[in-house]
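Peer 1: Just need the structure, nothing else, for what follows:
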Amino acid sequence: MYWLKWDLNLKIRLIGDSLFNMLFWMYFPFMTLYFSGIFGKSVASMLMAVPPLISIFASLLGGFLSDRFGRRPPMLAGYLIQSLMFGIFAMSTNHWVDYAAYIGIGLGGSIFSPASSAMVADVTAEKDRRLVFATFVTGRNIGAVFGPALGSIFFIHHRTELLWACTVVTLLYFFMILWKIRETMPPRPRKEGKRGTISLLMKEQFTNYGVIFKDRAFAIYIAAGILVTIAFMQLDMYLATYVKEYVPAQPLLSIGDWTYTLSGTDVFGWMLGINGLLFVVGVLPVTKLFEHTSDRNVFIISSVLFGVGMFLIGLTTHVWLLFLFIIIMTIGEISRSPVTESFVSKYAPANARGQYMGASNLQYSLGRFLAPMTVLLSSWLGPVQVFGIILLCTLLSAVLYIVLFRIIPQDAPDTNAKLNA
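Peer 2: Coordinates of the predicted model:
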């Protein structure tokens, strides 16, 4: 019950974020299906490629605003935008308005996210950040596990009511942040003689991110993150294809004359269930297990475990071995999650923490964008070769993490000085 000692900001945010993520996963997995039924699969696939691209720029904007005006303004703006978009979606009778509202919901979330992560770091001692971020990851993944099951009922049969529930929850969370959440941004020096015009703010944003992206160590961190995100995304991409095409129906349990048999699709569903369950029950124990392990070693262990676990899956079709290997790769995945935000919060200057959080999100956006290449490659390559490419991505990310932590000591102070200037 250590969370009872948390700052009030964190307690409110944990409850609010967990509740919102439950609602998020009740509608998000069904959006592609929804738009495919309206516009057709080919048009829907192009439409669904737009939100991740918009999220890149929205995340960078949210990070800049959180360092320029404080953590609360972009958090409030993000949830107000989401509340309005959910309301529009609920009232809409036009499918293009539905799509615009869906983009708006993602836009609000991307503006909110960097400021939210920066605020967690602001009010948490460095030694406690891994555990705090791990608790937030657990809250988010409770929604990821149970949300789709509830969404299969509510989104399909009571979509309007679900969207109104999302509208109310986000609006209540907006008012809770407005009334109860205090500002946590560290003091920053005032720049005399400069007016806060839109053009000046845009110039300042590009200048600040220019410094960040010229940071050699942080660029390596982003590159490593892109490679490992490509591998992580295969759980929903090539792994699904492999299991459905190559894993035959087989008995899971046999007792006497009774046999419980799983089809290939059932096996994949069980693998997803194991992955989701381990995320809920395993993040905090795994974080405690690696509590005294350096960020460098956690990143390396995570990449190697996930890559090896994924590659071993490509060598078998036996259901129990598949379950064992999904456990190995999931341990690699969950060991990394809390450390990622904790590392960025330590590496970034306090007055540029939001921008670094926003820039860090690029690894996920670009990784998700590149991840489908494995499905394309599977048209020419066999499973072992495709899983070998996935393993190579994780091993290259591990090498980049080794390089990263060799150069951080000499690079970090220079970067901080530039951003504080």
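
Peer 1: alpha carbons only for contacts and neighbour counts from here, please
Peer 2: OK.

Peer 1: can you map out the strands along the stretch 301-421 of the chain?
Peer 2: With DSSP state E, counting those that start in this stretch as the criterion, the stretch 301-421 of the chain has no strands.

Peer 1: this one as well, want them side by side:
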Amino acid sequence: MFRDYLQLPLPVRILCLGSLINRAGSFVLVFLAIYASEQLGFGVPFATACIGVLGLGSMAGSLLGGHLADKVGRRGVMLLALFGGAAILLLLSTVTHRWWFMLSVGVFALVADLYRPAAAAMIGDLVSIDRRPHAFALMYISINLGFAIAPPIGGLLAGYSFEWLFWIDAASMIAYGLIIALTIEETHPRRVSVEAEPSPSPRASWIVSVRTIGLDLPFLSFCISTLLIALVFVQGLSTLPIYIRQLGYSNLQFGLLMSVNGLLIVVLQLPLTHWLSRFNAMTIVLIGGVLISIGFGLTATGSGLVFVAVCIAIWTLGEILQAPFNQTIVTDMAPDELRGSYLGLFTMCYASALTIGAPVGGAVLYRFGPTALWTGTFVVAMIAVAVYGLIYASVTRRVARVG
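Peer 2: Coordinates of the predicted model:
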């Protein structure tokens, strides 16, 4: 099994290692709300508004990054995101005026998230169709391992000085940027071709991208389903922690419950992806959506510690199924010359969910209670599953033609 991952192209393995290093140093994202509300004294409402601005910047960065990855190349966009993001982080550590701070947070998210669609497009360039689930699974587990490492280390650093969070976070981005600059070549098909025709103007290129994607109804429907699932999934990061505390569990019990997700991803992501890669990707994504719907929906029916852990395990299994195969399907559906743009719009669905889902879920929990919230997540996720079912045949045929 592990041979399939070790045999991935060296640049892909380097990208995964670099993502692990970068995410392990992503302290600012983890502690942003605490830093803004307590260290700078801006208060909780303003700090949570900064999280919303972070999501808006991420949405813009995802779209722009995908377009630029097609226009100027994957490698250059990733370097801009990493080196530019590091510079903005260092600047952000010195900002104490609230509105300048909020603006800087948005600019940082925009620049840093140029990276995501460009990296995904590079993986699509480098990896054959049948190996793409393995590549995206390895990237996904690398990111999750990094995020598991960041909070405890960040907590220790914050005990000395919050400035350390910004400096080391920036250093991790610079380190990853240097790894890419020194070891990875451009992979964009048109950029590496010696006989490539002159590129169209930026405006013409943008119009072509918008027209092509706007007429691609199966892809847009897939993105709608992705957004709906993401709106549900983001509750696991926003309202579920609040709900667990409302049930009266201790900090230790809360930590144990929230560790179920990361532990299962680390243990199951690679072997399950290896085994499932022989099956229809749309089938796997659809089953994953059902599991996410059931896992969140069941949360409304019980409150025991083990029961909540089982619910988390169910929707985590759905996440494990969907994560690599979602990106594989989008990569396969995209024309080679617009791969970055397709992945940019797909990535924006998750950024949009963070911006919309967290405040909406919080409002539902506050005004209507947990039963309404978790029942609502079940309904929304099942609507997404229904859309998957409607486009199942057309997407399957299209991916099969690519293969």
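
Peer 1: TM-score of the superposed pair?
Peer 2: The TM-score (TM-score structural alignment, normalised by the length of the second structure) is 0.90; 394 aligned residues with a CA RMSD of 2.5 Å.

Peer 1: Can you show me the helices along the stretch 301-421 of the first structure?
Peer 2: Taking DSSP state H, counting those that start in this stretch as the test, the helices found in the stretch 301-421 of the first structure are 319-347, 353-360, 362-370, 373-377, 383-420.

Peer 1: Could you give the number of residues near the aligned partner of Ala351 of the second structure in the first structure?
Peer 2: Counting by TM-score structural alignment, Ala351 of the second structure lines up with Ser365 in the first structure. Ser365 of the first structure has 19 neighbours, counted by other CA atoms under 10 Å.

Peer 1: give me every residue that touches Ser365 of the first structure.
Peer 2: Residues near Ser365 of the first structure by CA atoms under 8 Å, 6 or more residues apart in numbering: Pro52, Leu53, Ser55, Ile56.

Peer 1: buried subset of these?
Peer 2: Buried residues within these, defined by neighbour count using 16 or more other CA atoms under 10 Å: Pro52, Ser55, Ile56.

Peer 1: Could you pick out which of the residues you listed are located in helices?
Peer 2: Among these, the residues falling in helices (DSSP state H) are Pro52, Ser55, Ile56.

Peer 1: Check the gap between the residue lying closest to the second one once chain neighbours are set aside and Ala149 of the first structure for me.
Peer 2: If the residues on either side of it in the chain are set aside, Ser55 of the first structure comes closest to Ser110, at 5.5 Å by CA to CA, 6 or more residues apart in numbering. Taking CA to CA, to the nearest Å as the criterion, Ser110 of the first structure is separated from Ala149 of the first structure by 25 Å.

Peer 1: Over to Leu252 of the first structure?
Peer 2: For Leu252 of the first structure, the distance to Ala149 of the first structure - CA to CA - is 23 Å.

Peer 1: re the thing from before, ok, of the ones in helices among the buried ones among the contacts of Ser365 of the first structure, which one's closest to Ile327 of the first structure?
Peer 2: Set against Ile327 of the first structure, the nearest of those by CA to CA is Pro52 (28.6 Å).

Peer 1: got the contact list for that closest one?
Peer 2: Ser365, Phe369.

Peer 1: what's the answer for the one 5 residues further on, then?
Peer 2: Shown in contact with Phe57 of the first structure (CA under 8 Å, 6+ apart): no residues.

Peer 1: now Leu107 of the first structure
Peer 2: By CA under 8 Å, 6+ apart, the contact list for Leu107 of the first structure reads Pro51, Ile54, Ser55, Ala58, Gly78, Ile81, Gln82.

Peer 1: let's see it at 6 Å
Peer 2: Ser55, Ala58 (CA atoms under 6 Å, 6 or more residues apart in numbering).

Peer 1: what do we get in the second structure for it?
Peer 2: The equivalent of Leu107 of the first structure in the second structure is Leu110 (alignment by TM-score structural alignment).

Peer 1: so where does that match fall, helix or strand?
Peer 2: Assigned by DSSP states H and E, Leu110 of the second structure falls within helix 98-112.

Peer 1: mean per-residue distance, that helix to the first structure?
Peer 2: Mean deviation of helix 98-112 of the second structure relative to the first structure after superposition (mean CA distance after the TM-score superposition for the first structure): 3.7 Å.

Peer 1: buried set for the helix or strand that that helix is followed by?
Peer 2: Once the chain leaves helix 98-112 of the second structure, the next helix or strand it forms, by DSSP H and E, is helix 115-126. Neighbour counts over helix 115-126 of the second structure (16+ other CA under 10 Å) mark Tyr115, Arg116, Pro117, Ala118, Ala119, Ala120, Ala121, Met122, Ile123, Gly124, Asp125, Leu126 as buried.
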